[in-house]
Structures are given as C-alpha cells and as structure tokens.
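Novice: Could you work out the structure for the sequence below:
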Amino acid sequence: MGAAPGRLDRPARLAPSDVLRLGLLGVRIRRLRAALSALGISIGIATLVLVTGIPASGQQALNDELSALGTNLLRGVPQPGQDPPVVLPDAADRMAARIGPVTASSQVANTHQLVHRSDLTDPHDGLGLTVLAAGDGLLPVVGGRVRAGKFLDASTDRLPTAVLGHDAASRLGVTGLAPGRQAPQIIVGTQWFTVVGILDPLPLAPDLDRSVLVGWEAAKRNLAFDGHPTVVYVKAREDAIEAVSSVLTATLNPQLPGLVQVSRPSDALAAKRATDSAFSSLFLGLASVALLVGGIGVANTMYISVLERRREIGLRRALGANRGQIRGQFLTESVVLSLLGGAAGTVIGVLATAGYALYEGWRPVVPLTVLGAGVGGAVVIGVVAGVYPSVRAARLTPTEALASA
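Specialist: A predicted model of the protein is given here:
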C-alpha cells in the first residue's frame, strides 16, 4: 500500500526515550569532556553543600550552647510581700503542663526547715541552706545532672531521703557517695534523712545549689509541709515562649493572676534568634553564588560543544532531524551532565561537611533543603544553561552547519 499523501515529508517523531538516548550519546562518546563538565557543576554543588552545611553545623553547636542557658525556661513564683501570702495550687505544675507549647514542668516548695549534719551541731544554725520539697521530674526541667548517687524518684518520694545541691553538699561535709558503703545521714527539722544523691552545679537554677531536696510526700509526712509550691519551673517551645509567659500567671493562679511573677525568657533567646536570622541570610547568599558559578560553567561547556559539533548538527539536519529534535538533544545532554555533577557534588559536599564538623567536635548538620537543592538545583541549572546553546544549535541550517565545520 502507498504512503498517505504528505506523510513522506514529515520527519520521524522521536519518543522521549529516543531523545534521552541521543542526549546520552554525546556523554558516552566524549567521556573526558563529559567528566570535566560534570566536575565543574559538581564543584559548584559541593561548594553549595559545604558553604551551607558547615555554617549550619556551627550554628547548631552555637544554638546548643545558647539553649543550655535556659532560652526555653520560665520560672513562676508568688508575688512577695503580700498579706496574707500568695499561695499557689498544689497541682500548679500539672496545670502549667496543660498549656499546649509546654514540654515539661516541675515545682519545688520551701519547707521552712533547718538542716544539720548531726545532732551535735547548733540546732539554730541551718548553714544558710534551704530545705525544698521537690517533684520527681525537676532535674530535666532545670537542666541538672547528678554527680553521685541518684535523684528523687517514685520509689523514694515517700521515704526520708534527700538529694544535696552542690553547695549544700560542701557545707554539710558530704563529699561523695561510695557504692557499697552506708549512705551519710543528715537531720532535717527533727528527722533523720538519708542522702541518696549529690548534684552538679545548676547554672539555670543557682538557688538549688544551696538547697536540700526531699520528696514531696516525704515532706508532707515528716516536715509538716502544706503541699503548696513556692516555685514552678516550666519548659516550652522556644518559638512560643512569649505566648506561654503571657498565660502562665493566669494558669498558676486563676483567681489572682496579678499576684504571680513569671521570669522573662533568657536574654540568650534574643541572641539565638538573631543568630538564626544572620545565618539564614548567609546561607542564601553563599548558595546563590555557588549555583551561579556552576550554571556559568555548564552554559560555557554546552556553548563550546555546539561550536565543536556543527558537523554533527549539519548531518542530522540533512538526514531529516528538525529543530525541535536538535534542541531536545542538546538540552537533554545539558541536563544529564548537570544531574551527574549535582549528584556527585552533593555526596562530596556531605562527606566533606561531616568530616569538618566531626573534626571541630560539632554535630554534623546538612539541611534537607540543601540536599534537595543540590540535585534539583543541578537540573534547573542544566535546563537554564542549556537553553541558549540548544536553541543556537537548532537554528543552524544543514548547509550553514556543514560549511562552517
């Protein structure tokens, strides 16, 4: 059967797989050129990852140090000097925990008892120490650590046991707790208490360094404690710390919220937010420069490739390839080169960032957006950088391409 009229003059339509194969053809035949072209974009993408990953790791290390200063810690206390004294509910910490952004809360209460090393010391000399009833979850809220022994827990809450702050242990002459030996005992009020733990210094709550901490229920049983807290500690998400602070007074004392004082967030929070903003601007600037350099490299490579391959373009046009097919071939080749270089550069950048961060003692951090930008940005670069060379190649007529080859 004869071909339909007009069908012989139409160039064969290429499937996407054929266009991809033609684009890969130039990469396979000119391997050294392809490797050098991919190397250019990989250096640009590796630089992108490095100049964002290393500052991000340093920023994370700085943020960790600033967070240790209590940027997300609030402290609620009754307004002093009131008659009668302001009393907080006995479940104040649990009431604060119901606030959405709050991540942890605990409380302490002054038992107004004196503490002595033994019954032979002056009964009126409390060594300037405070005896506090403490909740089981106090230590993680104030960022404390146990130097020796253990902290109060559910198993010791009702027992006459005590944990000493750093300064309190020094003043009471309790230098350590030896495993397997009898634990030292102290007198709180008129009761003997067994020391089960000693704390490291607490920068976020220095008043606890001069305190003797006893279980909440043990204080009620042995020290005539009324169960009302005098300090409530609250940890919340940093992005909502001001919102939590604004509602914490009404939460701790719904009837008289004006008679509760809430400490302001640490000044370190403002410094941390300023640091985040500065680093974000730095990331954007460095990433833009790295991508621009990589894009220029790919565009230059593809433009030179068009000039050197005019004979190939002319032959393909003479054999029936239309302009769209020529554009697709060179554009695909540009994207493939950029994609290979982007993948390689991303891997190199991540490895280099991790190595440098570990050398500095930081926790390696590479934002996921940067990893996506490494490969995705390479594809975009390939498209943008390949548009003009591919259009220029498609505009060449067969006679012009063969005559100038």
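
Novice: switch to C-alpha atoms for all contacts and neighbour counts from now on
Specialist: Will do.

Novice: Can you give me the separation between G128 and V115?
Specialist: The gap separating G128 from V115 is 9 Å, by C-alpha to C-alpha, to the nearest Å.

Novice: Would you map the helices across the stretch 251-400 of the chain?
Specialist: Using DSSP state H, counting those that start in this stretch, the helices of the stretch 251-400 of the chain run over 267-308, 310-318, 323-360, 368-395, 398-404.

Novice: contacting residues around stretch 276-289?
Specialist: Identification of contacts with stretch 276-289 by C-alpha atoms under 8 Å, 6 or more residues apart in numbering yields 48, 51-52, 55-56, 59.

Novice: ugh, wrong one, I meant stretch 251-260
Specialist: 76-79, 86, 88-89, 92-93, 95-96, 249-250.

Novice: One more sequence to fold, the one below, so I can look at both together:
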Amino acid sequence: MGARRRAARHGSDRRGAGLLRPARLRPADVVRLGGTGLRTRPLRVFLSALGIAIGVAAMIAVVGISGSGQAEVDRRLDALGTNLLRVSPGETLAGGEAELPPESVAMIRRVPPVRQVAATGATGAHVYRNERVSPGRTGSLHVLAAGSDLLPAVGGHLRRGRWLDSTTEKHPAVVLGSTAAQRLDVYTPGTRVWIGGRWFSLIGVLDPVPLAPELDSAALVGRPVARTYLRFDGHPSTVYVRAEDSQVASVRAVLAATASPEKPGEVKVSRPSDALAAREATESALTGLLLGLGGVALLVGGVGVGNTMVISVLERRGEIGLRRALGATRGQIRTQFVTESLLLSLIGGLGGTVLGTLITAGYAVSRDWPTVVPAWASAAGIGSTLVIGAIAGLYPAVRASRLAPTEALAGT
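Specialist: Just a heads-up that it's a prediction; the model follows:
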C-alpha cells in the first residue's frame, strides 16, 4: 500500500516537472515589445505624441520665458545698482495727501552716507501733441519738474537729443520719457509739444528707466520754467537718493525723519526692488494661469494617448490571443501595453521639452535676454507625461489582459 502511494507521488512529481512555465520577460524584452506596437502605427503615434508635446512645450515655455525675463531684470539691477531709495509723500492723519517740504532735498543731502540726491515735482500740467487735442485726453502722461542731477541719480540714459542743463532748464524745453514719446508719436528733437497752454520744444527722449519706471510716461521740464509757466510750487513729489551700498539700510531708517522732521509718519520710503517684487508677484499669478492652461493641454494629450491605446487593443485582439495561446500571462500582457503607453508619452514629453526650450531660446534671443530654462521644469514636464501615460495606458492594458485566448482569436 505504502509502495503504491510512493509510486503515485513520484509519478505526479514527474508530470509536474513536465508542465510548461511562462518565460520571464527581461526589461529589454518589455521595451522591445512596447516599441513594436509603436513602430507599426507611426502616424497615429505621431499625432498622439504631438498632443502631449504641445502641453509640455506650453508649460516649459511659460516657465522659461518668465525665468528669462526675471534673469534680465536681475541683470539690469546688478548693472544699475540696488542702492537707490525713493522718498515720496504719504497720507495725512485726516486721510489726505501729504507734501514733502521744499527743503527736504537739501536736508537729505546732508546725511553722510548719501552720495546723490535728485527730485522731481508734480506740476499738475499735461502734455499734448498739439493745442487741438481735447484737455481730457491726457493719455496718462504727466509733466514733472526736474533738474540736471536727475538722470545720473536714477541711472537713466538718453535715446536721442540732450538732457536738461543750466541753459535749457530755464527755457520752454522738454525731455520725454520713452512711453510718453511713443504715445505722442514725437521723437525728433526740435518738434513742438503743447504743455500748460504754451509750446515747448523737444530736446531729448529717454530710454526706459528700470529703476524709476514712472519717468517713462512723463514729460520733464526744468524747475525754473516750471515755476514760471506751470505754477510749480517747489514741493518735490519724489526724491531719489543714492547711498553707499553698505549703508543703504541705515540711510533708509533715517530718511523719513530727515525729509520731514515735523511729520515723519507722512513720508514713504521704498526701494525700486520693492516695486519689482510686487510686479513679480503679479507676473507669477499670470504665470500660474498660463501653467494651468498648459496643464489642460497636457491632460487633453493624455486623453489622446488613452484613446490610442484603447483602439490599439481592439485592433490587436488577434495578436493578444496568439500570445496568450503561446503561454503569455495576463501580467505580461498588461506590462506590454502599459510600457507601450509610457513610451508613447515619453516621446511626447521629450519632444515637448525640446520644443519648449527652443521657443524660450528664440523669444529670449529676440529680446536680448539670457536664456533660462529651469531644470525642474524639464523634469516636471517629462515626469508628468510618464504619470499621465501610466494612467492612460492602465485601463487598455487591463482590458487586453482579460481577453481569453479563444475569444481573442475568434474575433479575428
């Protein structure tokens, strides 16, 4: 009895040893199988990968252009210096607009670490192309009284013509900021413009002033002529202060009390970098919106990948049935189609990364900016495409693995 049991068990072991076991696929085999499905349908693969590429390119271009613009701003700030402080009137306790004393500029100049001081004063006048323009159509342009010391203090440069000096500031002469000249369509020195009910002669046009952008939309006249013709009262509206680099913080701390000893609480002191930080925050909000649109485009590309994989499963039922009949497991079928989806998404991600980088470089070169494409943006673009590819390919892969060999072969 025991001998028969041992013989039966020995025969069972021999039969079990003769059963076929599915071969394990190596990583190279998995990649080769996934690539086969892509090579047989090149046009469909191209169109699906293009949807992914557009989304990734949009994301990288938005981040790259924003980063390039910020790098250009930083470069200009480094060239111009960040030791410029701006003093301006704040609000009175009653909520009205305060005024800086006329002697504030002279008092600030006495502070030892201060190297340069210059001021502008609002005149209340506006500049027009000619006397026939309606007074209400100011174009948001204003007229400021200024002196010969203003341009060096703010790091400004002339695009053409000359700046105010001891001779021109006593006569009806005007220098236009870059935006003002563009809106008035006046660039040639010697052209006349209408200010405060009389003609002024244009003597110069400024380049954009990054550290004092309010000057871009202004018409600048000398203080003596502003008092004579434009009723300038002598109160400065903005005082620009250049201090020693190592003493900027200490100078900033005493400027309010120095400019207006009686009412220091009604004085505002800021740095150009503060305004640039606020502008950067606004641009960051816009960048977030554009990144959201790029994400939507990426999601649409993922839907296209999923659609391609579903159609691929339906078209390749015979192939799936044959592989199952030859011993392929459900896990191997799932791995094959998920790999195919990942390869398709990777192609789109790499193409989108290259396209986004080229767009950023082209735009930066056209604006004479440094080209900046953060590494994290490229990594995030490719990583997101792989995640989307895995999700998009999961359902078609599971569906393919559930096809029985007889059912798949019968449908061909």
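
Novice: ok, so of the contacts of stretch 276-289 of the first structure, who is nearest R309 of the first structure?
Specialist: L48 (31.6 Å; C-alpha to C-alpha).

Novice: tell me the SS of the closest one?
Specialist: Following DSSP: H, G, I helix; E, B strand; the rest coil, we place L48 of the first structure in the helix state.

Novice: Show me which residues of stretch 68-85 of the first structure are buried.
Specialist: In terms of neighbour count (16 or more other C-alpha atoms under 10 Å), stretch 68-85 of the first structure has its buried residues at 68-78.

Novice: Now do it: distance from first to last residue.
Specialist: This stretch, stretch 68-85 of the first structure, spans 33 Å end to end (C-alpha to C-alpha).

Novice: Let me see the contact set for T357 of the second structure.
Specialist: Contacts of T357 of the second structure by C-alpha under 8 Å, 6+ apart are 57, 60-61, 64, 373.

Novice: how far away is the equivalent of R24 of the second structure over in the first structure from L331 of the first structure?
Specialist: Aligned by TM-score structural alignment, R24 of the second structure pairs with R13 of the first structure. Distance, R13 of the first structure to L331 of the first structure, using C-alpha to C-alpha: 17 Å.

Novice: Have a look at these two and say which one is more surrounded.
Specialist: Set side by side, R13 of the first structure and L331 show more neighbours around L331, with 25 against 11, by other C-alpha atoms under 10 Å.

Novice: gap between that one and I41 of the first structure?
Specialist: Counting by C-alpha to C-alpha, the gap from L331 of the first structure to I41 of the first structure is 16 Å.

Novice: Likewise for D18 of the first structure?
Specialist: Computed as C-alpha to C-alpha, the D18 of the first structure to I41 of the first structure distance reads 25 Å.

Novice: Compare the contacts of stretch 276-289 of the first structure and tell me which has the most neighbours.
Specialist: Result: L48 is most packed of the contacts of stretch 276-289 of the first structure (other C-alpha under 10 Å), 28 neighbours.

Novice: Would you agree that one is in contact with G294?
Specialist: No. Applying C-alpha atoms under 8 Å as the test, L48 of the first structure and G294 come out as separate, 9.6 Å apart.

Novice: Of D18 and I41 of the first structure, which one has the most company?
Specialist: Comparing D18 of the first structure with I41 by other C-alpha under 10 Å, the one with more neighbours is I41, at 31 against 13.

Novice: what does the more buried one align to in the second structure?
Specialist: Mapped onto the second structure by TM-score structural alignment, I41 of the first structure lines up with A49.

Novice: Name the nearest residue to that match, ignoring sequence neighbours.
Specialist: Of all residues not flanking A49 of the second structure in the chain, G348 sits nearest, at 4.2 Å (C-alpha to C-alpha, 6 or more residues apart in numbering).

Novice: Now do the contacts for that neighbour.
Specialist: 48-53, 385.

Novice: hang on, S166 of the second structure in a helix?
Specialist: No. Counting by three-state DSSP, one finds S166 of the second structure to be coil, located in no helix.

Novice: Next, work out how far apart it and A218 of the second structure are.
Specialist: For S166 of the second structure relative to A218 of the second structure (C-alpha to C-alpha), the value is 20 Å.

Novice: same check, this time on R252 of the second structure
Specialist: Using C-alpha to C-alpha, one gets 26 Å for the distance from R252 of the second structure to A218 of the second structure.

Novice: ok, now P101 of the second structure?
Specialist: 22 Å.
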